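Novice: Fold the stuff below for me.
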Amino acid sequence: MKKLILASAMAALLAGCGGSGSSSSPSIPSKTGWLDGQIQQISHSQQSLRVNGHQLDATHADINYRGETIPFADLSNGMRAQFDVADNKISEMKLDPSLVGEVSEVSGNKFTVNGIELEFNGLAGIRKGDWVMVTTYPNADGGHEVASVSKIDPIARVEIEGRVSGLTSSEFNLGTLRVDYSNADVDDRDELENGAWVEVYGDFYDNNNFKAYEVEVEDDADFDDFEIEGMVTWVNSDYTLFELNGRLRIEIDDDTEFDDGRRSDLTSGRWVEVEVEFRQGRLVAEEIDFEDGGDYDRGREFEVEGRAQYRNNQLSINDIVIDTDGRTEWDDGLRPSNIDGQWVEIEGKYINSRFVAFEIEKEDRDDDIELEGPVNNNSLWGYQAGDNSLRKYEGRWVDLDCDFEGNKLYDCDD
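Specialist: So this is what the prediction gives:
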């Protein structure tokens, strides 16, 4: 995995750098606080590991998953966890896998857990019927990149996490999985809404259906004063709001500091470490540290301007439906009750064959327009080209500037 390779290479480089004219070892900066990130460079013999660039001592750490003690010997590089650290010593480590369950299929580097097919190069020793703990991170295009697969003893309940959609009083979707939570113990039930990030524990039944016994709704306040690492999965156009790991929305303000990069470098696919603070109901970035190079994928982001239609609780532009949920940012006083007929700009991501709005704001209608999305039949976002400038982009996902006359596009260029 790119981030693990980069971290290892950086560590090797730092290890090889000695002070000029001195044989003394450099002092190790002391770290205290809560960290959220990957285990790296684990040493089972020394019971030490590296997280977010910090070398930590886990000799006396309480290591657990949902209250169950986990031996240090069962940890592996790539696992995600939350760490309570004082002076580089871990007092508690809470494992935070993406999936826990039984492997139903294995074929080469591909395997299936909880109905989700994944790919990982380190599957040696993993067989059908094994129980595993899997850590994944989202790709910028909406897929999953596996960081770790660890064999564990069978446990009572399967775990799966993700963002809620299609919520009813008894069911909701996590991707293509339908979850029945009618008899579940729901933590923060008032916060369970479309767009909420949840961890669900339960059992499968009848193919792709899932019976939940417990649902934990993620609360941004739990990340107050955390240092979190992960992948940027969305950024708004004015660089004031971004999404980390497909789950946390984090604001940027004038006091946010940037290390090894600038605000404009914050782009989908970048790997970053972020120090956050919870203020007035929102997570705000105090510092953003860029961790990787410039080769990254923007992913399936979209941007559109147009006359909003709002009918039967459904938003659309040019009859193209755009979903909203509890995490959609409604700016400039816009609400479902007053958006119909307004000229707006909408930014978001294409997820599971749905356009999902992340931010909606008012916009002036001009004679030029910026659109990002798929080109089909010489048309982009329902606007037909009045010339042939879209022809060369046919079938592609593009980000274009176009002249805008009436409801037609001209001279579109990237």
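
Novice: use CA for all of it now, contacts and neighbours both
Specialist: OK.

Novice: how far away is the closest residue to K110 other than its chain neighbours from L241?
Specialist: Closest residue in space to K110, ignoring its immediate chain neighbours: E119 at 4.4 Å, by CA to CA, 6 or more residues apart in numbering. Distance, E119 to L241, using CA to CA, to the nearest Å: 31 Å.

Novice: on that earlier part again, ok, the residue nearest to K110 touching V106?
Specialist: No. Using CA atoms under 8 Å, E119 is not in contact with V106, being 9.7 Å away.

Novice: contact partners of stretch 85-101?
Specialist: The contact list for stretch 85-101, computed with CA atoms under 8 Å, 6 or more residues apart in numbering, reads 30-35, 54-66, 79-84, 113-114, 131-136, 157-161.

Novice: Ok, stretch 139-157 next?
Specialist: Outside stretch 139-157, the residues touching it (CA under 8 Å, 6+ apart) are 1, 74-79, 101-102, 118-120, 122-123, 126, 130-138, 201-203, 231-233, 268-269, 297-300, 351.

Novice: ok so, going back, buried subset of the contacts of stretch 85-101, written for PyMOL?
Specialist: Buried subset of the contacts of stretch 85-101, written as a PyMOL selection, criterion 16 or more other CA atoms under 10 Å:
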select buried, resi 31+34+35+55+56+57+58+61+62+63+64+79+80+81+82+83+84+113+114+131+132+133+134+135+136+158+159+160+161
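
Novice: I'd like the structure of this one too, to check against the first:
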Amino acid sequence: MLSRCLGTAVLVALLASCGGGGGGGGAAAPAPTGTSGGTDPATGGGTTGGTDGGTDLGISGSGAPIAYGTIDGFGSIFVNGIEFNTDNAAIFVDGQPANELDLSVGMVVSVEGTINADGVTGEATVVIFDNELKGPVQAIALDAQGDVMTITILGVNVTVDRIATTFENTTFDTLAVGDFVEISGFPEGLTDLRATHLEKRQEVYVEGETEVEIEGTISALTDTTFQLRTYTVDYTGADLTEVADSTLLEGMYVEVKGTLSGDQLIATEVEEERSFSDSLEADDDFSLQGAVTNYVDDSSFEIAGVPIDASNAVKKPSALTIANGVLLEVEGTWDGDILIATEIEAREGDLKLEASVDSVDLDQSIVTLRLATGTVQVLVDSRTRFDDDVSDLRNFGLADLSAGDFVEVEAYLNGGQLLATELDRDDADDEVVKAPVDSSNPNIEITLLGLTYNVQGAEFKDKSDRDVDAASFFAQLNTGDMVRIKDERPADGIADKVSFDVEDD
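Specialist: Sure thing, here's the model as predicted:
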């Protein structure tokens, strides 16, 4: 889990680097311009938090984090819409001193420091990254559309998205069973994980030799073993210095490092993962990103184990529906027991576009996409996560896009404008549009986002993901239904595959 306890030497260095805390708010930062055009206000996303069971921020006595979430861009680092200067920050990766070059877009980090009066820039004093899970891929299952996969690592189900997950040393299409990977992301409930960053490790996994990392709640504790998820952990030789009083307790949430032998994990180190809220004081302002859990109503739910009351928060988009599993960013003030949210924003888009860039308006932060049947404008902002899978530009941003570049965009509708949560530059591929249906002419055409596709001769799938004919598909179709259309290369405006979005329906 992010930001584990640090060893004594590391903690001394960290404490020496820390300044004060601070709070934020204010106008949105400009969208990332990238490497090509002068200043580089990149995007951001981040906040402090944990998982169900607790996130250890590993900074006892060093101050509370003000942001916890994904890194959405560089040129400093951008977390939760704030551009944090890291020139004087202490940076830690997996408990070891590091520098900004050791961080990647999509990693979930904790940031300590201050936010400036403009509400969109700040000074980081401490940046901490710690992976959520490390081990071999045991199984892979693709969804019906082929855009989302569930991979199993050490018995943990991890959701990996073609667009929303960033990849290092592998890709969505080349990831394979047996690959040894490290995951950063957001917990979903007690058993699952949503990957925001996936790194394929260079070493080859060897059972009994290669170190793995897993988190969970201790049960069936004895003097020598305990249960963690599906594994029996032997901790007789483990380092317990990062556990309070070096004493394990039933129900304690921990991170375990060690080697596997069948269903037994021989631990070399066990670290206690403390709750994020333990580091907060009343009236602390902070922002938190993650998946909603334990939802009762808008006044009672959790993100990363932090209780939240968003009953009076401003929502973006205004029609945002909070529910278990929804990925959000929340800004607010800790009252000693609960986060009183002032703003809450969607951090995932339910609409997707895969198309070529027609033009880029840097002044308005708008990318116009060209599809075979027309154009679509997409707005980017300080929370849009930019990722370059073509040239691997580290400071990739809006100014690095050119007409003809192929991009994959995840977005949501905000007041009639498409707002991108993710924008990935990739190799040219089929055109894809996933959006609510504007109108349709049965068996002939479908219009979505103002784009009208001829569907005569297309392959259709119904709401149960079964192959059907056009008449059966249109018998189920209603205006507003989320539909995915693929126009295979070379795109000609004639749909090749048409399906309902099974996940959203």
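
Novice: Superposed, what's their TM-score?
Specialist: Remark: TM-score between the superposed chains equals 0.50 [TM-score structural alignment, normalised by the length of the first structure]; 265 aligned residues with a CA RMSD of 4.6 Å.

Novice: hmm, back to that, so between E119 and L241 of the first structure, which is more surrounded?
Specialist: Between E119 of the first structure and L241, counted using other CA atoms under 10 Å, L241 has the larger neighbour count: 20 against 16.

Novice: how close does the aligned residue in the second structure for the more buried one get to R425 of the second structure?
Specialist: The alignment partner of L241 of the first structure in the second structure, by TM-score structural alignment, is S300. Distance of S300 of the second structure to R425 of the second structure, given as CA to CA: 38 Å.

Novice: same question, D467 of the second structure
Specialist: 32 Å.

Novice: Please say which of these two ends up with more neighbours.
Specialist: Ranked by neighbour count (other CA under 10 Å), D467 of the second structure and R425 place R425 first, with 25 against 14.

Novice: Which part of the second structure matches stretch 320-331 of the first structure?
Specialist: The aligned range for stretch 320-331 of the first structure is empty, by TM-score structural alignment.

Novice: Next: stretch 357-368 of the first structure.
Specialist: Stretch 357-368 of the first structure maps onto no residues of the second structure, going by TM-score structural alignment.

Novice: gap between the two ends of that stretch?
Specialist: Stretch 357-368 of the first structure: ends 22 Å apart by CA to CA.

Novice: do the same with stretch 159-170 of the second structure
Specialist: 16 Å.

Novice: and if you look at stretch 73-88 of the second structure?
Specialist: 18 Å.

Novice: could you pull out the helices for the stretch 401-505 of the second structure?
Specialist: Here the stretch 401-505 of the second structure has its helices, by DSSP state H, counting those that start in this stretch, at 470-476.

Novice: Equivalent analysis for the first structure, please.
Specialist: 2-15 (DSSP state H).

Novice: wait, what's in contact with N209 of the first structure?
Specialist: Contacts of N209 of the first structure by CA under 8 Å, 6+ apart are 177-180.

Novice: what's around G67 of the first structure, how many residues?
Specialist: 10.

Novice: meant to ask about Y310 of the first structure, not that
Specialist: 18.

Novice: what's M79 of the first structure in contact with, if anything?
Specialist: Contacts of M79 of the first structure (CA under 8 Å, 6+ apart): 38-39, 95-97, 134-135, 147-148.

Novice: With adjacent residues omitted, what lies nearest to E286 of the first structure?
Specialist: T256 (4.7 Å).

Novice: which one in the second structure is aligned with K211 of the first structure?
Specialist: By TM-score structural alignment, K211 of the first structure lines up with I266.

Novice: Distance of that match relative to R201 of the second structure?
Specialist: 21 Å.
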